[in-house]
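Colleague: sequence? don't have it. structure:
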């Protein structure tokens, strides 16, 4: 049997972090077993589904690298198939027309609630042996309801939650097609999973209540029932359900915030799943390890501090050329023409290497690179504090030593600063800090000799000249 999983988001919003974890687990399970991962867009909610949301979902999947093997399939393009199956069910007696009006249904629910009963359809249009149904009322378009069994239980062995059993008496005859003929969510999902030979449905536990209805329809169609694994919800750092105020709006916001996709994936993999004490691993290793047995049934808690720690780890390990491309993209968004600024005297890769172990995300890295490209002007406060007459005299002397250097390497640069400080009767920081203020517009940086080496002779001398003029 070929394992076939699917990720089936509704395009009514962005791909959020919970959806991304569901996609990751479904993708990894298929990869682990040499199976197929299907992307399906459940866009039957026409009023709320938008092309922009579809694109946002696809963009998020691509950014994470969760490539699908089939699809994307769109439910709105499968309407003829749904109508075909509904017609077959009506003919087989597993579905029937219901002419109950909206007003009648509202009245029924009000009466049931007054009696403190669970609101449910009472089966008044359900065909039964010996039961005489009234003539369909004029002007009322019927819905189509599934004829759910009224006895026994529907049960499944959930791969996360264990054995689940629901009495059929708790389920009413739910609508599978509205009065305008459009099929409903629970019906479309069943037909899609059936037609696409889905073997494992991995999804959030907000779908648990849908599962018994879907199983009953699958069985009525004579279809094979897939294995189900319902993932627990994700809580925010504060222990509350993850929401927009926790930053759970769009996966692409993590890109905008400067996270690397491999850090986000590694973090998501550990949200509700574990492999011993392993914290850091790539996706190939994850797919080799991943199983459904080690998914916890309890809620997972999002930990931003842990995600930041992972992101810093992956930044340190990332290729400098790749990080430079990411930084360049961010600087261009700020209006900095990186290509025009990258003249021969400035290779930005050493700058990336200098800072990537000192920052937590790509935005911080871009901020660190920015002053190497465009000379900042020190604030009046910094200038008053650090660019005193003794400091300016020391920088003037240092400028002469730097211009005469044959070897523009950190060791020689460091020696030039030390010699200047000694000759001027100053301590090393009394030269290094004013130099940082002149070159970078800030009093703190990595080792000043490494900064000089990365910035290059021409830029260092030009910035000193401008300040000393």
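Modeller: Yes, it's here. Computed from a predicted model, the values in this text were never measured in an experiment. Numbers count the residues shown, from 1 in each chain.
Colleague: all contacts plus neighbour counts: C-alpha atoms, from now on.
Modeller: Noted.
Colleague: excluding chain neighbours, what is closest to the residue nearest the centre of the chain?
Modeller: Centrality entry for the chain: nearest residue to the mean C-alpha point is residue 251, 3.0 Å, by CA atoms, centre = their mean. Nearest non-adjacent residue to residue 251, counting by CA to CA, 6 or more residues apart in numbering: residue 16, 5.3 Å away.
Colleague: want to compare, so here's the second one:
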């Protein structure tokens, strides 16, 4: 088969969510794992529903996740001349024909078939056959173009996910592959989805089609068109549906979020890739892995056959593991952006890396990490409950003394720790009595990592001012 060529072909008729982009992940990963080519194709022929905003979200989501295409984005609406060329050739070769059955006639036909408990289908009235006389062409009816589907026998393929799939050709009527233009202009009209997909896959030399299993019923028709044009079909892998947490198909209607919202909520691209990979594929019992490991392991033989169910708690857990292992220099700009979204201005000399190192093990997302670090760049507001519980009359004198002590020490964690110990000794207190009070006043909360390390990352003046404010 030569070089592997995969494609991701979303329709920009709504924002892309995790269920959609999982197909992109596997197509991209298979191309990368095999040294192949990954093509991005935007299927925008549904002009009424396609939007530039949806295109932008697709491109932005793929950039964020690192699904960089080798070719594209290619837009179907820019290929109309090519589709019409192929349609004209098919008409000339007798592979397709014009059908003048009106919508009203087609509706009446379907009604009769349903009353007879037959499957509604086009009956081939305008299909040319040897020795058959066609009706006279009616005036004022713009024809559709139908593909002349094979009669008898079956069409089958070995799906990399579902195994052998076979359809009887007698179940497939003659597919409409072009509809009249809305203004009635032109002899060919508007090509339909199933036709455009085939021409694209041929022209782009696609070898592997990895897509959702809602396309299974389209596949036999696409295979027939491919073969009529002299090409064998690619290898298909139809992925099971991704369900939401209520067991419904993931969709905007059922509460799915745009992929870019996960970025904005502070998830790491590698964490999302890791989670999505395991939502329909496995490598033994491995739960947490790097992008490089995933690409080393990925193949189509271990794609799951069952629907994957999205679980945001599991996604957060996976992301938390990636937070812990991500280099602080990588986290720092991501956290800085989150801090700016929180309305905080960072000093030019702000060093987020040591802050990330200290707090990242407590956080599932960069947004959570930014919320922790906000105490360094904005005011804190300890709750009245925490103040009453920890800033008691018994520790107030020690807090004042600690402020004096810390005003004269070298400003690093060891010296701060010694100052705290001296204060504890001088007032006969234990760390669990003094430390929560210091945390509440300086950090706005009673629990933090090691107190000396936390305080050392503040400006000295900020710590002293907050200790003295109460």
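Modeller: Yes, it's here. Keep in mind it's a predicted model, so treat the numbers as computed, not measured.
Colleague: overlay the chains and give the TM-score.
Modeller: Once the chains are laid over each other, their TM-score by TM-score structural alignment, normalised by the length of the first structure reads 0.95; 462 aligned residues with a CA RMSD of 1.6 Å.
Colleague: thinking again about what came up before, the residue nearest to residue 251 of the first structure and residue 253 touch, don't they?
Modeller: No: with contact defined as CA atoms under 8 Å, residue 16 of the first structure does not reach residue 253; the gap is 9.3 Å.
Colleague: picking up where we left off before, now the residue nearest to residue 251 of the first structure: how far from residue 243 of the first structure?
Modeller: 9 Å (CA to CA, to the nearest Å).
Colleague: show me which of those two is the more surrounded one.
Modeller: For residue 16 of the first structure versus residue 243, neighbours defined as other CA atoms under 10 Å are more numerous around residue 16 (20 against 15).
Colleague: going along the chain, name the strands of the stretch 51-200 of the first structure.
Modeller: 70-74, 95-98, 143-146, 153-158, 162-167, 175-177, 200-204 (DSSP state E, counting those that start in this stretch).
Colleague: ok, now which ones touch the residue nearest to the centre of the first structure?
Modeller: 14-17, 20, 60 (CA atoms under 8 Å, 6 or more residues apart in numbering).
Colleague: try residue 254 of the second structure
Modeller: 244, 248.
Colleague: before we move on, the earlier item: mind putting the strands of the stretch 51-200 of the first structure into CSV with distance to residue 372 of the first structure and mean neighbour count?
Modeller: Compiled in CSV, the strands of the stretch 51-200 of the first structure are given as follows (distance: least, CA to CA, whole Å; neighbours: other CA atoms under 10 Å):
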stretch, distance to residue 372 of the first structure, mean neighbour count
strand 70-74, 44, 14
strand 95-98, 70, 22
strand 143-146, 67, 24
strand 153-158, 56, 16
strand 162-167, 58, 13
strand 175-177, 63, 23
strand 200-204, 47, 21
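Colleague: distance to residue 297 of the first structure for these - can I get that in a markdown table?
Modeller: Converted to a markdown table, the strands of the stretch 51-200 of the first structure look like this (distance: least, CA to CA, whole Å):
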| stretch | distance to residue 297 of the first structure |
| --- | --- |
| strand 70-74 | 29 |
| strand 95-98 | 35 |
| strand 143-146 | 31 |
| strand 153-158 | 10 |
| strand 162-167 | 9 |
| strand 175-177 | 30 |
| strand 200-204 | 11 |
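Colleague: please compute how far stretch 225-242 of the second structure lies from its chain's middle.
Modeller: 23 Å (CA atoms, centre = their mean, to the nearest Å).
Colleague: let me fix that: stretch 94-107 of the second structure
Modeller: The answer for stretch 94-107 of the second structure is 40 Å, by CA atoms, centre = their mean.
Colleague: and if you look at stretch 462-470 of the second structure?
Modeller: Counting by CA atoms, centre = their mean, stretch 462-470 of the second structure comes out at 45 Å from the chain centroid.
Colleague: ok, stretch 392-399 of the second structure next?
Modeller: 52 Å.
Colleague: now do it: which range of the first structure does it align onto?
Modeller: Using TM-score structural alignment, stretch 392-399 of the second structure lines up with residues 388-395 of the first structure.
Colleague: wait, what's in contact with the residue nearest to residue 251 of the first structure?
Modeller: Per CA under 8 Å, 6+ apart, neighbours of residue 16 of the first structure: 248-251.
Colleague: need these in JSON lines with secondary structure and distance to residue 28 of the first structure, can you?
Modeller: Formatted as JSON lines, the contacts of residue 16 of the first structure follow (DSSP: H, G, I helix; E, B strand; the rest coil; distance: CA to CA, whole Å):
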{"residue": "248", "secondary structure": "coil", "distance to residue 28 of the first structure": "22"}
{"residue": "249", "secondary structure": "coil", "distance to residue 28 of the first structure": "23"}
{"residue": "250", "secondary structure": "coil", "distance to residue 28 of the first structure": "21"}
{"residue": "251", "secondary structure": "coil", "distance to residue 28 of the first structure": "18"}
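Colleague: most surrounded residue in these?
Modeller: residue 251 (25 neighbours).
Colleague: nearest to residue 152 of the first structure among the contacts of residue 16 of the first structure?
Modeller: The closest of these to residue 152 of the first structure turns out to be residue 248 (CA to CA; 40.6 Å).
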